[in-house]
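K.L.:
got a sequence here, can you build the structure:
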Amino acid sequence: MNLRHKSVDANKLIAVMPDLAVFIIVVDEGSYTAAAKKLGVTPSALSKQISRLEKALSVKLLERTTRKLMISESGTKIYEQCKVMTNAAKQAVEIASSEHTIPSGTLTVAAPKAFLSIVLQPLVTPFLTQYPDIQLKLKASDGEIDILSEGIDIVFRLTEHPSEALVNKKIGKVNLALCASPEYLALRGEPQIPTDLRQHDCIYLGETTTDHIWDFIKDEEFQSVSVTGRYAVNHSQMRLKGVIDGLGIGIFPDFVIKQALENGSVKEVLKDWTMKGNYQGDIALQFAQTKFMPARLRAFIDYVTEHLAP
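P.N.:
Sure thing, here's the model as predicted:
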């Protein structure tokens, strides 16, 4: 279908615009059921819209099978053009939003589970109290996030290598630390060098086949230790509870154990060694580049920076 040599009736264009937007969401979500859930409608209603769009365009967009939804060759070409259209529409909305003096609308934020519950959670109520016209959605995720495809406005990453495809604002730094309960150390002794950990019970994540291998650096010396223990859990607060209860030595981002260190529940060990691993480095607040930043996005960035930056 060559649109460059045909003039499109304005009324027809207006009529198909909503269905084109729905078409994009169905393709992005991969099924009518998922798209319907996102839009708050029924799958049959979406199916009717797509059928209406196919009839209006005189082209087959989606191939329906018993197992999955397949986009046709023509559908792929139309989808690509529709994405350009919706991105332009999104930018138009952002321009309008950036002009608002009162921040409003929905803001979706993703962050690692422990950082979300320990660091960001205390800011939620005061932020929403200060900005009553903002709706805040939080997503806990320790994996990689594609903010554009997942509809995320802001993602927090604890990393030494933030995504270069996104705007990056450094608001702090996270280090990894080892700790154990005073009772455990009194019973088993305190490790003096990383290789001493081989004689101790250690609590690790148990997520991968290599997360029991802990790497340490001191000056120019590097030590890699394969630790063992009777308990592994990939939930930081459960892991900390195990350490407090004397089950072994655990590794944590420093913000997780801050309160436990202050009240004496745990003691940091091997403080003169630097640990290398995941969930350390800069606290990177990242978002997509835009010429016109919505007021709600600016409000959240400013609020978090004010309350979390050193």
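K.L.:
contacts and neighbour counts: CA atoms only from here.
P.N.:
OK.
K.L.:
show me where this protein has its helices.
P.N.:
10-29, 32-39, 43-57, 73-98, 113-115, 121-130, 182-188, 236-244, 254-262, 295-308 (DSSP state H).
K.L.:
thought residue 113 was touching residue 138?
P.N.:
No. In this structure, residue 113 is not within contact of residue 138 by C-alpha atoms under 8 Å, at 10.2 Å.
K.L.:
tell me, what's touching these two both at once?
P.N.:
Both residue 113 and residue 138 lack any common contact, where contact means C-alpha atoms under 8 Å, 6 or more residues apart in numbering.
K.L.:
show me the contacts for the residue nearest the centre of the chain.
P.N.:
By C-alpha atoms, centre = their mean, the chain has its centre lying nearest to residue 110, at 3.6 Å. Contacts of residue 110 were listed using C-alpha under 8 Å, 6+ apart, and they are 138-141, 152, 154-156.
K.L.:
again, only this time at 6 Å
P.N.:
Counting by C-alpha atoms under 6 Å, 6 or more residues apart in numbering, residue 110 makes contact with 138-140, 155.
K.L.:
most surrounded residue in the residues you listed?
P.N.:
residue 155 (23 neighbours; other C-alpha atoms under 10 Å).
K.L.:
hmm, that residue is touching residue 286, no?
P.N.:
Yes. Assessed by C-alpha atoms under 6 Å, residue 155 is found in contact with residue 286 at 5.3 Å.
K.L.:
list the residues that contact both of the two?
P.N.:
If you check residue 155 and residue 286 against C-alpha under 6 Å, 6+ apart, no residue is contacted by both.
K.L.:
how about the strands of the stretch 201-310 of the chain, start to end?
P.N.:
202-203, 213-218, 221-226, 249-253, 267-269, 274-276, 281-287 (DSSP state E, counting those that start in this stretch).
K.L.:
and this one, so I can compare the two:
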Amino acid sequence: MDTNKLIALMPELAVFKIVVDEGSFTGAARKLGVTPSALSKQISHLERELSAKLLERTTRKLVITESGKGIYEQCSTILEAAKQAVEYTSSEHTTPSGTLTVAAPKAFLSIILQPMVTPFLTKYPDIELKLKARDGEIDLISEGIDVVFRLTEKPSEGLVLKQMGKVSLSLCASPDYLERRGIPEHPTELLNHDCIYLGETATDHIWDFVKDDEFHSIPVKGRYAVNHSQMRLKGVTDGLGIGIFPDFVIKNALKEGKVKQVLTDWTLKGNYQGDIALQFAQTKFMPARLRAFIDYVSEHLYQYTAH
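P.N.:
Here you go, the predicted model:
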């Protein structure tokens, strides 16, 4: 395909991405200020030019085809490059302004990042900050996310990585519970205790412990499960059982004597521990708002994670 045809297809590729993002021609038309039929004609023309079916149209919904998925990824990359080109020549390249979208695990977002929001927005009045609580895998480009925080021992490849500290997992219970039920001295003793787990998957009640060459996989049980860190901590402080938490979740409760750590000579294996990894897409021209956010978090994060 020659250059003139490629240039002519650019608007239609952008339209295709927006239609997929909105989930319908009606939603995309509302966003672009045109009619659904006009967008449908553009997508049909794009399909003819690419000799590929991109969308399956039904009366109720649109379904993206396998070919469409591949084209969508390329469209996301193209639009991201266009965004960077615009930002490079705009005041955003020198003055922190515009929208910044940040994703992070729920507990990290509410406990660590939330206290920084007001001071950051006060310091940078031209930045609009959007936070998303996300615990799973994230595709930054297709989801329009600028920065993602991960608590992991294996940061995502292909993204710029800035290590912001460390997080470890801790096992704890209330003093009242330990007085009533006893302090476990070995992971296998958890079989005789009430434990509070996430209840998200069929296996997250199985807790793995390592010490030197010794390994134990313990199927714990209990009457309470909740996939919300603060609610799980409340259950622990109320004496309902023993729970596992990232250390920043229980930091204050430990200081106040509301919980005590147990089995501290064992290492817990699981998610949400390792590096505090701040990651973002590689770019030659970093927007000033992104640089401002990274610098601010780097300067202030230690206040919330320091032991």
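K.L.:
what does the TM-score come to for these two?
P.N.:
Superposed pair, TM-score by TM-score structural alignment, normalised by the length of the second structure: 0.86. Supporting alignment: 298 aligned residues with a C-alpha RMSD of 3.0 Å.
K.L.:
residue 227 of the second structure corresponds to which position in the first structure?
P.N.:
Matched to the first structure by TM-score structural alignment, residue 227 of the second structure sits across from residue 234.
K.L.:
oops, could you answer that again for residue 127 of the second structure instead?
P.N.:
Checking TM-score structural alignment: residue 127 of the second structure goes with residue 134.
K.L.:
do you know how far its match is from residue 271 of the first structure?
P.N.:
42 Å (C-alpha to C-alpha, to the nearest Å).
K.L.:
same deal with residue 256 of the first structure?
P.N.:
From residue 256 of the first structure to residue 271 of the first structure the distance is 16 Å (C-alpha to C-alpha).
K.L.:
these two: which is more packed in?
P.N.:
residue 256 (20 against 12).
K.L.:
trace the more buried one over to the second structure, please.
P.N.:
That one, residue 256 of the first structure, aligns with residue 249 by TM-score structural alignment.
K.L.:
cool, and residue 297 of the first structure?
P.N.:
Counting by TM-score structural alignment, residue 297 of the first structure corresponds to residue 290 in the second structure.
K.L.:
report the separation between its match and residue 155 of the second structure.
P.N.:
Residue 290 of the second structure is 19 Å from residue 155 of the second structure, by C-alpha to C-alpha.
K.L.:
run through the residues that contact residue 90 of the first structure.
P.N.:
Here residue 90 of the first structure is in contact with no residue (C-alpha under 6 Å, 6+ apart).
K.L.:
quick one: map it onto the second structure.
P.N.:
Match for residue 90 of the first structure (TM-score structural alignment): residue 83.
K.L.:
next one: residue 121 of the first structure
P.N.:
Aligned partner of residue 121 of the first structure by TM-score structural alignment: residue 114.
K.L.:
also residue 283 of the first structure?
P.N.:
By TM-score structural alignment, residue 283 of the first structure lines up with residue 276.
K.L.:
contact partners for its match?
P.N.:
So residue 276 of the second structure contacts 150-151, 163-166 (C-alpha under 6 Å, 6+ apart).
K.L.:
give me the buried entries from those.
P.N.:
By neighbour count, with 16 or more other C-alpha atoms under 10 Å, the contacts of residue 276 of the second structure hold 150-151, 164-166 as buried.
K.L.:
distance to residue 195 of the second structure added to the residues you listed, as CSV?
P.N.:
Listed next are those as CSV, based on distance: C-alpha to C-alpha, whole Å:
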residue, distance to residue 195 of the second structure
150, 26
151, 23
164, 31
165, 29
166, 25
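K.L.:
which one of those is nearest residue 190 of the second structure?
P.N.:
residue 151 (25.7 Å; C-alpha to C-alpha).
K.L.:
I'd say residue 261 of the second structure and residue 172 touch.
P.N.:
Yes. Residue 261 of the second structure lies in contact with residue 172 (C-alpha under 6 Å); the separation is 4.2 Å.
K.L.:
between these two, which has more neighbouring residues?
P.N.:
residue 172 (25 against 17).
K.L.:
please identify the residue in the first structure that aligns with the more buried one.
P.N.:
So, by TM-score structural alignment, residue 172 of the second structure is matched to residue 179.
K.L.:
next one: residue 181 of the second structure
P.N.:
Under TM-score structural alignment, residue 181 of the second structure pairs with residue 188 in the first structure.
K.L.:
separation between its match and residue 30 of the first structure?
P.N.:
In terms of C-alpha to C-alpha, residue 188 of the first structure sits 54 Å off from residue 30 of the first structure.
K.L.:
wait, doesn't residue 176 of the first structure sit right on residue 256?
P.N.:
No. Here residue 176 of the first structure lies out of contact with residue 256, judged by C-alpha under 6 Å, at a distance of 9.7 Å.
K.L.:
give me the number of residues near residue 8 of the second structure?
P.N.:
Neighbours around residue 8 of the second structure, by other C-alpha under 10 Å: 11.
K.L.:
for the aligned partner of residue 145 of the second structure in the first structure, which non-adjacent residue is closest in space?
P.N.:
Aligned counterpart of residue 145 of the second structure in the first structure: residue 152 (TM-score structural alignment). Distances taken as C-alpha to C-alpha, 6 or more residues apart in numbering put residue 108 closest to residue 152 of the first structure, at 5.2 Å, once the chain neighbours are dropped.
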